[in-house]
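J.: Next come a sequence and a model predicted from it.
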Amino acid sequence: MAVIVVTGTGTEIGKTVLTAALAAVGVSQGRSVAVVKPAQTGVAPGEDGDVDVVRRLAGRVTGVELGRFPEPLAPATAARRAGLAPVRPRQVAEAAGKLAAEHDLVLVEGAGGLLVRLDDEGATLADVAAELGAPVLVVAPAGLGTLNMTALTAEALRARDLEQLGVVVGSWPADPDLAARCNLADLPDAAGAPLLGAVPAGAGALAPEEFRARAEGWLAPRLGGRWDARAFAAALG
């Protein structure tokens, strides 16, 4: 997998930290890694965006941000309100393709969910994945409501003949409730794809050295780590 598209079932659910974990594992295994953020919203010029967070946590990573819009809105809306040109799927695919020619792994991190609009013509991250022919990794929250959102995202991927690599819980709580524990078993059924990891809540606040040392333990072997879904569920009791 030279390119992986990272999306979520919504916003603020751990996509950036999960992307950093994927990058950290790749770097630790001697792979060259690049991260593409098609559209960064809600960040002013000069402020750190998601690419900066990934580089801080993961280490030697090439980071590319294609568009930055100051208001915390969907990319199409934020671009329109800022009077700036939106980012188009073809731009993202070309940037990721060039990086893939020079790197072992390229991670494309979307904004919000799969069908959030990039432009006023209705292009989305799904169109980016189609342009690239790349698998999509879905990041989902742990608790109540996640099964519906995950199933809807999976249905949208299937409707577009896009490959879903799997699902990762983006922020696993330190004290999971009943819904979160049950969702470990139910998420693969809702997604029609395997559960490939669980990133602990607060992981993004770890010191970079600790983050990099622990990242393999949050991701399944398919993603380069050593996380095991059965062992993780069994440890919860």
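T.: Great, that's in hand.
J.: contacts and neighbour counts: CA atoms only from here.
T.: Fine.
J.: would P176 count as being in a strand?
T.: No - counting by DSSP: H, G, I helix; E, B strand; the rest coil, P176 is not part of a strand but coil.
J.: That one and A44: what is the separation?
T.: Per C-alpha to C-alpha, to the nearest Å, P176 is found 35 Å from A44.
J.: Likewise for L178?
T.: 39 Å.
J.: Between the two, which has more neighbouring residues?
T.: A44 (13 against 10; other C-alpha atoms under 10 Å).
J.: Tell me where this structure has helices.
T.: For the chain, helices defined by DSSP state H occupy the ranges 15-28, 50-58, 75-82, 89-100, 125-132, 146-159, 178-191, 208-214, 229-235.
J.: what's the fifth one packed up against?
T.: When contacts are defined as 3 or more C-alpha pairs under 8 Å, 6 or more residues apart in numbering; DSSP states H and E, helix 125-132 packs onto strand 3-8, helix 89-100.
J.: what about versus this one:
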Amino acid sequence: MTVIVVSGSGTEIGKTIVTAAVAAVATAQGRSVAVLKPAQTGLEPGERGDADEVVRLSGAGTSAELARFPEPLAPATAARRAGMAPVGPQEVAEAAAKLATEHDLVLVEGAGGLLVRFDEDGGTLADVARLLDAPVLVVVPAGLGTLNTTQLTAEALAARGIEQLGVVVGSWPTAPDLASCCNLAELPEMAGAPLLGAVPEGAGGLDPASFRARAGEWLAPALGGVWDAEGFTASAARP
């Protein structure tokens, strides 16, 4: 695959760190990787954004950001309140397609969930994936409530005819509770797609060298790693 769209079933659940892990594995395999953040919100000019953080952790060669809005809101709302032009799905798709002509892999990291609005026309990350005919990797939380939001995201993708590549737990707790352990076995069914990884809590705090060395341990072979979903799920199961 040349382009993977990375979305979440919600916000603040580890999309950037999962994107960095995927980028780190691909970079270690000798692939040229570009990371595209269509709209960065909640940061002022000069502050390091999500795409920059992915590059710092992973060693990927290219980061790109199409728009930045100061308030931590949905991109469409943030653009309107700032009096700035929004970025729409067509612009995002064109930027990703251009990067794909120059790189082996392009990772497009969304803002929040799949249907967060980019513009006043209702454009979303799902529209970007559809325009690119690209699969979507869904990042999900581990705990209570994740089965519902995972299934809702899967149904939204299926209704639009968009391929779901799989799901990755964005922050696997150091001390997982019962719900988190039970959810591992059910996530593939709710998603209708395979479980492709679990990134440990706090992984984003590792130094870049350690992050790159360990990234493959957190991702399944479909994403270039060695993580074993069946074994991980079995080891986390509680009687």
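T.: That came through, no problem. Please read these numbers as outputs of a predicted model, since none were measured by experiment.
J.: Now the TM-score, please.
T.: After superposition, the two chains reach a TM-score of 0.99 (TM-score structural alignment, normalised by the length of structure 1), with 237 aligned residues with a C-alpha RMSD of 0.7 Å.
J.: picking up where we left off before, in TSV: the helices and strands packed on helix 125-132 of structure 1, plus distance to R117 of structure 1.
T.: As requested, those are exported to TSV (distance: least, C-alpha to C-alpha, whole Å):
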stretch	distance to R117 of structure 1
strand 3-8	13
helix 89-100	11
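J.: Between these, which one is closest to A159 of structure 1.
T.: strand 3-8 (16.2 Å; C-alpha to C-alpha).
J.: Report the inter-axis angle for the closest one versus helix 15-28.
T.: Per axes from the mean of the first three to the mean of the last three C-alpha atoms, to 10 degrees, the angle that strand 3-8 of structure 1 makes with helix 15-28 is 150 degrees.
J.: between strand 3-8 of structure 1 and helix 125-132, how many degrees?
T.: 170 degrees.
J.: Tell me how far D121 of structure 2 lies from N148 of structure 2.
T.: 27 Å.
J.: try A237 of structure 2
T.: 20 Å.
J.: Return the residues in contact with D119 of structure 1.
T.: 75-77, 79, 86-88 (C-alpha atoms under 8 Å, 6 or more residues apart in numbering).
J.: need these in CSV with neighbour count and distance to R222 of structure 1, can you?
T.: Output for those, formatted as CSV (neighbours: other C-alpha atoms under 10 Å; distance: C-alpha to C-alpha, whole Å):
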residue, neighbour count, distance to R222 of structure 1
P75, 29, 31
A76, 25, 33
T77, 19, 36
A79, 24, 36
P86, 23, 34
V87, 20, 30
R88, 21, 30
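J.: The residues you listed: which two are farthest apart?
T.: Pairwise over the contacts of D119 of structure 1, using C-alpha to C-alpha, the maximum falls at T77 and R88, 13.6 Å.
J.: okay, now the counterpart of V128 of structure 2 in structure 1: neighbour count?
T.: For V128 of structure 2, the aligned position in structure 1 is V128, judged by TM-score structural alignment. By the criterion of other C-alpha under 10 Å, V128 of structure 1 has 25 neighbours.
J.: what do you get for N148 of structure 1?
T.: 14.
J.: and it, what is it in contact with?
T.: N148 of structure 1 sits next to A190 when contact means C-alpha under 8 Å, 6+ apart.
J.: switch the cut-off to 10 Å
T.: 9, 154, 187, 190-191 (C-alpha atoms under 10 Å, 6 or more residues apart in numbering).
J.: of those residues, buried ones?
T.: Buried subset of the contacts of N148 of structure 1 (neighbour count, 16 or more other C-alpha atoms under 10 Å): 9, 154, 187, 190-191.
J.: got CSV for those, with distance to D48 of structure 1 too?
T.: Below are the buried ones among the contacts of N148 of structure 1 laid out as CSV (distance: C-alpha to C-alpha, whole Å):
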residue, distance to D48 of structure 1
T9, 24
A154, 31
L187, 33
A190, 35
A191, 33
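J.: picking up where we left off before, which among the helices and strands packed on helix 125-132 of structure 1 is found nearest to D161 of structure 1?
T.: Using C-alpha to C-alpha, these put strand 3-8 closest to D161 of structure 1, at 14.5 Å.
J.: Once aligned, what mean separation remains between that closest one and structure 2?
T.: In the superposition against structure 2, strand 3-8 of structure 1 averages 0.2 Å from its aligned positions (mean C-alpha distance after the TM-score superposition for structure 1).
J.: tell me what that strand is packed against?
T.: With contacts defined as 3 or more C-alpha pairs under 10 Å, 6 or more residues apart in numbering; DSSP states H and E, the packing partners of strand 3-8 of structure 1 are helix 15-28, strand 33-37, helix 89-100, strand 105-113, helix 125-132, strand 136-140, helix 146-159, strand 164-172.
J.: can you tell me which of the ones you listed comes nearest to A233 of structure 1?
T.: strand 164-172 (12.0 Å).
J.: Measure how that closest one sits relative to strand 136-140, angle-wise.
T.: Using the same axes, to 10 degrees: strand 164-172 of structure 1 against strand 136-140 is 30 degrees.
J.: tilt between strand 164-172 of structure 1 and helix 178-191?
T.: 170 degrees.
J.: which residue sits closest to E186 of structure 2, ignoring its sequence neighbours?
T.: Spatially, and ignoring its direct neighbours in sequence, E186 of structure 2 is nearest to L147 (7.4 Å; C-alpha to C-alpha, 6 or more residues apart in numbering).
J.: Pull the contacting residues for that neighbour.
T.: Applying C-alpha under 10 Å, 6+ apart, the residues near L147 of structure 2 are 9, 140-141, 153, 183-184, 186-191.
J.: What of A222 of structure 2?
T.: A222 of structure 2 makes contact with 165-166, 194, 196-197 under the criterion C-alpha under 10 Å, 6+ apart.
J.: returning to what we had before: of the helices of structure 1, flag the one that's most buried.
T.: Per-stretch averages of neighbours, counted by mean count of other C-alpha atoms under 10 Å, single out helix 15-28 among those, with a mean of 26.
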